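S.K.: Below are the sequence and a predicted model; questions follow.
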Amino acid sequence: MSDTRSAAWDAYAESKPQRREANARGEATWFNWTQHPDHGPGVELLSLRPGGTVLDLGCGSGGNLAHLAGLGMRAVGVDLSPAQLAKARERWRDAEGMELHQSEALTFLAEPGSFDAVYSVFGAAYFTDPGLMLPAVRDRLGPGGVFAMSQHPAVEGCYGCQASYIPRGPEEDPAVVKRWDYAPDTWAGLFEKHGFHDVTAEVLSAPASGRRRIGTLLVRGVRGR
């Protein structure tokens, strides 16, 4: 199964360009929670201080991770796709404090050690059973550590485990991966059930301009002591 999923995300990586050289403010690195450029909150949601430790679940080509490393964090990224990690190493080869690992998210979370924050931006948290993911994340967070994740909001009435299809070229069937979709209130309840407090779950509206109108689901919780 992991080989099939890895191939799917490799195909996805080949279809996506590298992150822009600079954002609208002219910055070479930045943190973005949404699928819309230059939109939404930033790294402040993670409540990190310089020198803190942070884990990106499904780091992809590493743009958010590189920004955290540039702020003085020990920024660790895990991704199942070798192609995604190769793009990250190429683009951010000079980023100090940035570590990249190829692994299933749950496998990596089972290893020892703790982080001050864990996050997932349209990443592995979207594609992992929350009944397994949330306790695994909680166990890797120190007391008071933050977990935040963003993904597409669920289509009304389409909740639970869903199928996503990832194109693999004109001569191949699309790859199929599972994702988990819930309404914000359900996500908040799941976070609380698995030991998080001060939970917020909301759908951020799309920017007022532009033709893309789908918002972004953003869920954040703090590990209990």
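M.R.: That came through, no problem.

S.K.: CA atoms for contacts and neighbours, from now on please.
M.R.: OK.

S.K.: in the protein, which spans are strands?
M.R.: 53-57, 74-79, 98-102, 115-121, 141-151, 160-166, 175-181, 196-204, 216-223 (DSSP state E).

S.K.: Let's have those strands in CSV, adding mean neighbour count.
M.R.: Formatted as CSV, these follow (neighbours: other Cα atoms under 10 Å):
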stretch, mean neighbour count
strand 53-57, 26
strand 74-79, 26
strand 98-102, 18
strand 115-121, 24
strand 141-151, 22
strand 160-166, 14
strand 175-181, 18
strand 196-204, 19
strand 216-223, 23
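
S.K.: would you turn those into a markdown table with distance to Phe127?
M.R.: Output for the strands of the chain, formatted as a markdown table (distance: least, Cα to Cα, whole Å):
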| stretch | distance to Phe127 |
| --- | --- |
| strand 53-57 | 10 |
| strand 74-79 | 12 |
| strand 98-102 | 16 |
| strand 115-121 | 10 |
| strand 141-151 | 10 |
| strand 160-166 | 9 |
| strand 175-181 | 4 |
| strand 196-204 | 18 |
| strand 216-223 | 14 |
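
S.K.: Quick one: closest of those to Ala66.
M.R.: Within the strands of the chain, the stretch nearest Ala66 is strand 98-102; the backing value is 6.6 Å (Cα to Cα).

S.K.: For that closest one, give me every contacting residue.
M.R.: 65-66, 69, 74-82, 85 (Cα atoms under 8 Å, 6 or more residues apart in numbering).

S.K.: which residues touch the closest residue to Phe122 other than its chain neighbours?
M.R.: Once flanking residues are discounted, Phe122 sits nearest to Gln151: 4.6 Å by Cα to Cα, 6 or more residues apart in numbering. The contact partners of Gln151, by Cα under 8 Å, 6+ apart, come to 34, 121-123, 126, 216-218.

S.K.: second one coming, line it up with the first:
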Amino acid sequence: MSQGAWDVYAMTKGPGRAVNSAGHSTWFNWTQYADHGPGVELLGTPDRALDLGCGTGRNAAHLATVGVRTVGVDVAGARVKQAQEQWKALERVTFAQADALAYLGSAPWFDAVYSVFGALWFTDPAHLLPAIYEHLTPGGVLAFSQEPPIAECYGPQGAYVRGTDRKPHAIRRWAYEPGVWAQALERFGFSEVRAGTVPAPDGEHLGTLLVTARRCDRAR
């Protein structure tokens, strides 16, 4: 899917809620449901964090408000511009328009890398996982969430999104069961892997796949 197609797709998404149920303008949410599931504690206590597929940047902005220097990266320029404008008053967060793999090619070290329905869902893990590993500090956390796979439909999936141009745009998503994600992460050097599904809230049927892992080698 081209960058232009991602921009078209991004324009179909609304701005989201201004505040959550507690009245806060920033918060961290791993699932597709409002005020549901775990929060920022899954990332530990990072000094620097990277959001791969940051969208409107709310998760990155929340990290900035609690003292974490955060970079949000998204391939959709329209989303990045929105995030830059919405959170321009925050000093500890920056946003960049880039493909996840391209950005990691010249990125600094991070204590936490995360993706909420973002690049970890739409990029070949055989390439992205080792690239993330190489940019995590020892002990650093990788965490990501996405929709769970459809039964018997695993691996790279073809799908389409329809943007404001009314045309279908092809995308690829990587859908694996939790155990397969765990094996892949361990194969690329990660440890302390936890992979499972956060149950849906009452009235909903689709849970959220949530995976966390660490880079636990010695400091260089």
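M.R.: In hand now; what should we look at? Because the structure is a prediction, the values reported are computed rather than measured.

S.K.: quick one: TM-score?
M.R.: The TM-score (TM-score structural alignment, normalised by the length of the second structure) is 0.95; 217 aligned residues with a Cα RMSD of 1.2 Å.

S.K.: quick one on the thing from earlier: what lines up with the residue nearest to Phe122 of the first structure in the second structure?
M.R.: Aligning on TM-score structural alignment places Gln151 of the first structure opposite Gln146 in the second structure.

S.K.: Same check on Cys59 of the first structure?
M.R.: Match for Cys59 of the first structure (TM-score structural alignment): Cys54.

S.K.: how near is Ala188 of the first structure to Phe147 of the first structure?
M.R.: Distance, Ala188 of the first structure to Phe147 of the first structure, using Cα to Cα, to the nearest Å: 12 Å.

S.K.: brain fart, Val43 of the first structure
M.R.: Distance from Val43 of the first structure to Phe147 of the first structure, by Cα to Cα: 12 Å.

S.K.: overlap in contacts of these two?
M.R.: In contact with both Val43 of the first structure and Phe147: no residue, using Cα under 8 Å, 6+ apart.

S.K.: In contact with the residue most central in space within the second structure, which residues?
M.R.: Centroid-nearest residue in the second structure: Ser115, 1.4 Å away (criterion: Cα atoms, centre = their mean). Counting by Cα under 8 Å, 6+ apart, Ser115 of the second structure touches 51-54, 143-145.

S.K.: how about it, what's its match in the first structure?
M.R.: Ser115 of the second structure maps onto Ser120 of the first structure when the alignment is built from TM-score structural alignment.

S.K.: can you check Pro38 of the second structure too?
M.R.: Looks like Pro38 of the second structure aligns to Pro41 there (TM-score structural alignment).

S.K.: Its match and Tyr119 of the first structure: what is the separation?
M.R.: Taking Cα to Cα, one finds Pro41 of the first structure at 14 Å from Tyr119 of the first structure.

S.K.: what's the burial count for the match of Cys59 of the first structure?
M.R.: 29 (other Cα atoms under 10 Å).

S.K.: so it sits right up against Asp74, yeah?
M.R.: Yes - using Cα atoms under 8 Å, Cys54 of the second structure is in contact with Asp74, at 5.5 Å.

S.K.: Relative to Pro15 of the second structure, which of the contacts of Ser115 of the second structure is nearest.
M.R.: Using Cα to Cα, the contacts of Ser115 of the second structure come closest to Pro15 of the second structure at Cys54, 13.2 Å.

S.K.: Distance check, the closest one against Phe117 of the second structure.
M.R.: Taken as Cα to Cα, the span from Cys54 of the second structure to Phe117 of the second structure is 9 Å.

S.K.: Equivalent analysis for Arg17 of the second structure, please.
M.R.: Taking Cα to Cα, one finds Arg17 of the second structure at 17 Å from Phe117 of the second structure.

S.K.: just the helices in the first structure please.
M.R.: Under the criterion DSSP state H, helices of the first structure are mapped to 2-15, 63-70, 82-91, 105-109, 130-140, 184-193.

S.K.: Comparing these, which comes out most buried?
M.R.: Most buried of the helices of the first structure, by mean neighbour count (mean count of other Cα atoms under 10 Å): helix 63-70, with a mean of 24.

S.K.: Look up how far Arg223 of the first structure lies from the match of Pro38 of the second structure.
M.R.: Taking Cα to Cα, one finds Pro41 of the first structure at 21 Å from Arg223 of the first structure.

S.K.: In this structure Ile166 of the first structure contacts Ala8, no?
M.R.: Yes - with contact defined as Cα under 8 Å, Ile166 of the first structure reaches Ala8; the gap is 6.5 Å.

S.K.: what is in contact with the two at once?
M.R.: Common neighbours of Ile166 of the first structure and Ala8 (criterion: Cα under 8 Å, 6+ apart): 175-177.
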